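In: here is a sequence with its predicted model. Questions after.
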Amino acid sequence: MQRLTIDTAYLRDRLAELLGIPSPTGYTDSIVRHVSRELERLGLTYEITRRGVVRTKISGRRRKPARALVGHLDTLGAQVKQLKDNGRIELVPIGNWSARFAEGARATIFSEKGTYRGTILPPKASGHAFNDEVDTAPVGWQHVELRVDAMSRTRTDLLRLGIDVGDIVAIDPQPEFLENGFIVSRHLDNKAGTAAMLAAIKALADAQLEPEVDTYWLFTIAEEVGVGASSAFGEDVAAVVSIDNGVTAPGQNSDEFGVTIAMADQTGPFDYHLTRKLVRLARENDIRFQKDVFRYYRSDSAAALVAGHDVRTALITFGIDASHGYERIHMHALRSLAELMTAYVASPVEITRDVNEITTGLRGFTHQPMSRAEQKAALPPADDAGV
């Protein structure tokens, strides 16, 4: 198949819109509505679960073994832990991120009486008052507080404003799109992945491409807290490819250019056959790629396995610098990611046995390379060898 053209202007515009919608885990209704309306504009129908996972389907020539591509709409954020006597707010993080990257961030508090703006600061924030103590303050969520941009000098003032324990706090993304293709912002994880998914769907629609099998596109709402793609697949799905960020850092092989194919995360190796198929598709379609292994990372795919789904899983990513901080990516990686998605959707099913979750006998079961002697001893008869 000829590599499909990705509309990068569309991808960029969708990313800018997504970044403009606050969506910390637990506060995702608005972004669910936004993505659902965009799917409608792309000519697709969709379904929404009780809590807000969005699922759409591109019908194929066959119903199964169906495939699923999964990304998450939720981002990091914070929640009101306590109202302090000085009129400021103690926070706990939503998701796993360091208070080091919260210091100085602008934020929105969603209270029962409306929204308020504020800034996350250390208690000793003024160099004119505390001199070197500003530089020696420890790092941690117990060492920052949210200053509300309203008359709030006491705990009573905060209650009068309608702010209370448990209120959700969204962190401003502060996006910047550079002419050289770099994009700098908070929450590129995983709004950039969502934008790439939408761009891939658009490319498939523009090419009027009919997949061989039904392909589901899922947008989950709680990946940052570990729930991820634990439901909403449907019983026909046999393979799940997650779309998320790759870890561009010393000791990692991810890159801000090309697509990064993850071979494993902290839950273990991804499916041998599915990951190698993605590598082969990247090579065949001349899509720049690299492989990586993530040690402190889990994705929607991991959540699916932990939930008990017997599906093949893989993870393809865009390299991101300073993940869960003030992040940076490049449009080249997003385009490459979308290209690989379209190549996968257009590719034939090779493991036809996957049409059933459980089958009798070894016929059609997969093979993995071994030493020549071991392989010869283990191979089934020729009529059972194909996949």
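Out: Here it is on my side, so go on.
In: all contacts plus neighbour counts: C-alpha atoms, from now on.
Out: Will do.
In: check contacts around the residue nearest to H330 when sequence neighbours are not counted.
Out: Distances taken as CA to CA, 6 or more residues apart in numbering put F182 closest to H330, at 4.3 Å, once the chain neighbours are dropped. Applying CA atoms under 8 Å, 6 or more residues apart in numbering to F182 gives the contacts R328, I329, H330, M331.
In: what of P175?
Out: Counting by CA under 8 Å, 6+ apart, P175 touches A16, L19, I183, V184, S185, R186.
In: please name the nearest non-neighbouring residue to A307.
Out: Excluding its sequence neighbours, the residue lying closest to A307 (CA to CA, 6+ apart) is S230, at 5.3 Å.
In: you'd agree that neighbour is up against A304?
Out: Yes: with contact defined as CA atoms under 8 Å, S230 counts as touching A304 (4.5 Å).
In: what segments of this structure are helices?
Out: 8-19, 29-41, 127-130, 133-136, 155-161, 188-206, 272-284, 300-306, 331-346, 372-378 (DSSP state H).
In: take these and write them to CSV, including distance to Q79 and mean neighbour count.
Out: Formatted as CSV, the helices of the chain follow (distance: least, CA to CA, whole Å; neighbours: other CA atoms under 10 Å):
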stretch, distance to Q79, mean neighbour count
helix 8-19, 20, 18
helix 29-41, 17, 16
helix 127-130, 28, 10
helix 133-136, 25, 12
helix 155-161, 15, 17
helix 188-206, 19, 25
helix 272-284, 37, 17
helix 300-306, 23, 23
helix 331-346, 31, 25
helix 372-378, 55, 10
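In: another structure for you, compare them:
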Amino acid sequence: MSPRPLAIDLDYLRQVLVELLEIPSPSGRTDHVQQYVGERLSALGIGSTLTRRGALSACLPGPRATGADRAIVVHTDTIGGMVKRLKENGRLELKPIGTHSARFAEGAHVRIFTDDLDRVITGQVLPLKASGHRYNEGVDSQGIGWEQVEVRVDEPAEDIAGLRALGIDAGDFVAFLPNPTVTPHGYVKSRHLDDKAGVAAVLTAFKALVDAGVRPAVTAHLLVTVTEEIGHGASHGLDPDVAEIVSVDAAVVAPGQQSREDAATLAMGDGVGPFDYHLTRNLASIAAEHGVRLVRDVFDYYRSDVAAAVEAGAHARVALLGFGVDATHGHERTHLDGLRHLTQLLCLYLQSDLVFPEWDAEPEGDLADFPSLAVQPAGGEGPREGPIGIADAAGAAGADPHSRSAV
């Protein structure tokens, strides 16, 4: 059966997104948010398992055993901080978790998680020179960096002994509060949209299939990772039968980029390298055929879950779909329209077959049997499969016939 647009429960997407954002989950402290995702999947009738390292796996079975499955990968961990040192003035020095600038930490409200699980201490990140009445123009000349900020604790603590009396010590996690807001025009402003908006979109897509009684064309695995922000991502937890991996993550809205807050993004390459030629073009074809608003983009300073998967030896085609986010890893903003387009594209993709269902059913095959997309059909008609000779490929692509890029 051909893929068809499905009804998207936008109220569900919005509710799940806000609830995810309100759960602190800096990399290394993600048990609570994974429990939430598991409960959401269970409510849809989808079971899940957890790896030793905390990654969550779930599955929507397809109608047949193809010998090759697909996986959607998202992450629930966020950037954050860790107490590096107790300071003599009763404040805390921070070490960042993940890559983000202290410029956007200044003024942030935080939660400090001590070893006492029944107690959460709040605080706020301030520059060392925080008072204009004391430092005058010095507040503007102070440098930017993690050594230039400190956490003011919302408890009586004037020295190291006072901090220790509160149970605070080096290695305690510090979560930056998100302060989510959905505006009347559909903008979503919050810290940690990366990647909780992606998780919400994927859960909504799975819900759309369940609600419509539609089975995916190919068994679809969901992998929810918890260490993407520190580079480990989908380095483990993937089913060995997975032939296609699509990561869902924040797309960069900034000068020089094509990503938009109100559209889905197909990343063609990132800081690690290009994504799979055939899978990316197939996703673009699906979007074009069904009127999904999709833009293509290339990112410079970016890596995702699939980078870790490939580096760990995943033998699969990989791609990245995104939702446009302005001010990534800072004061982030996206739009519900972009999340809707992304969710619909995921629904269509899950209903479609693999790019090369017969070829990718096995991890390897004869070169002569390899199906090629060197000659792309016009009008978003999808991939044209079948063997193609070297001379034909060179003529069609205008490329060196001895270059692998010609096919």
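Out: The structure has been received and is ready for your questions. Owing to the predicted nature of the structure, the values given are computational and were not obtained by experimental measurement.
In: now which residue in structure 2 aligns to V184 of structure 1?
Out: Taking TM-score structural alignment, the alignment pairs V184 of structure 1 with K189 from structure 2.
In: repeat for I168 of structure 1
Out: Counting by TM-score structural alignment, I168 of structure 1 corresponds to F173 in structure 2.
In: same question for Q142 of structure 1.
Out: Under the alignment (TM-score structural alignment), Q142 of structure 1 pairs with E147 of structure 2.
In: excluding its backbone neighbours, what's nearest its match?
Out: Of all residues not flanking E147 of structure 2 in the chain, E93 sits nearest, at 7.3 Å (CA to CA, 6+ apart).
In: one step back: which residue, other than its chain neighbours, is closest to the match of V184 of structure 1?
Out: R333 (4.4 Å).
In: for the longest strand along structure 2, grab the matching residue range in structure 1.
Out: The longest strand of structure 2 (DSSP state E) is strand 242-253. Under TM-score structural alignment, strand 242-253 of structure 2 corresponds to residues 237-248 of structure 1.
In: with stretch 8-20 of structure 2 instead?
Out: Stretch 8-20 of structure 2 covers residues 6-18 of structure 1 once aligned (TM-score structural alignment).
In: got the residue ranges for the strands in the stretch 51-200 of structure 2?
Out: Taking DSSP state E, counting those that start in this stretch to define them, one finds strands in the stretch 51-200 of structure 2 at 56-60, 69-75, 80-86, 92-97, 109-113, 120-127, 149-153, 173-176, 181-182, 187-189.
In: distance to E223 of structure 1 added to the helices of structure 1, as JSON lines?
Out: Output for these, formatted as JSON lines (distance: least, CA to CA, whole Å):
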{"stretch": "helix 8-19", "distance to E223 of structure 1": "17"}
{"stretch": "helix 29-41", "distance to E223 of structure 1": "14"}
{"stretch": "helix 127-130", "distance to E223 of structure 1": "38"}
{"stretch": "helix 133-136", "distance to E223 of structure 1": "34"}
{"stretch": "helix 155-161", "distance to E223 of structure 1": "31"}
{"stretch": "helix 188-206", "distance to E223 of structure 1": "9"}
{"stretch": "helix 272-284", "distance to E223 of structure 1": "21"}
{"stretch": "helix 300-306", "distance to E223 of structure 1": "6"}
{"stretch": "helix 331-346", "distance to E223 of structure 1": "19"}
{"stretch": "helix 372-378", "distance to E223 of structure 1": "40"}
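In: let me have the contacts of F182 of structure 1 in JSON lines, extended by distance to K277 of structure 1.
Out: JSON lines is the format used below for these (distance: CA to CA, whole Å):
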{"residue": "R328", "distance to K277 of structure 1": "28"}
{"residue": "I329", "distance to K277 of structure 1": "25"}
{"residue": "H330", "distance to K277 of structure 1": "25"}
{"residue": "M331", "distance to K277 of structure 1": "24"}
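In: may I ask which of those has the most neighbours?
Out: Taking other CA atoms under 10 Å as the neighbour criterion, I329 ranks highest of these with 28 neighbours.
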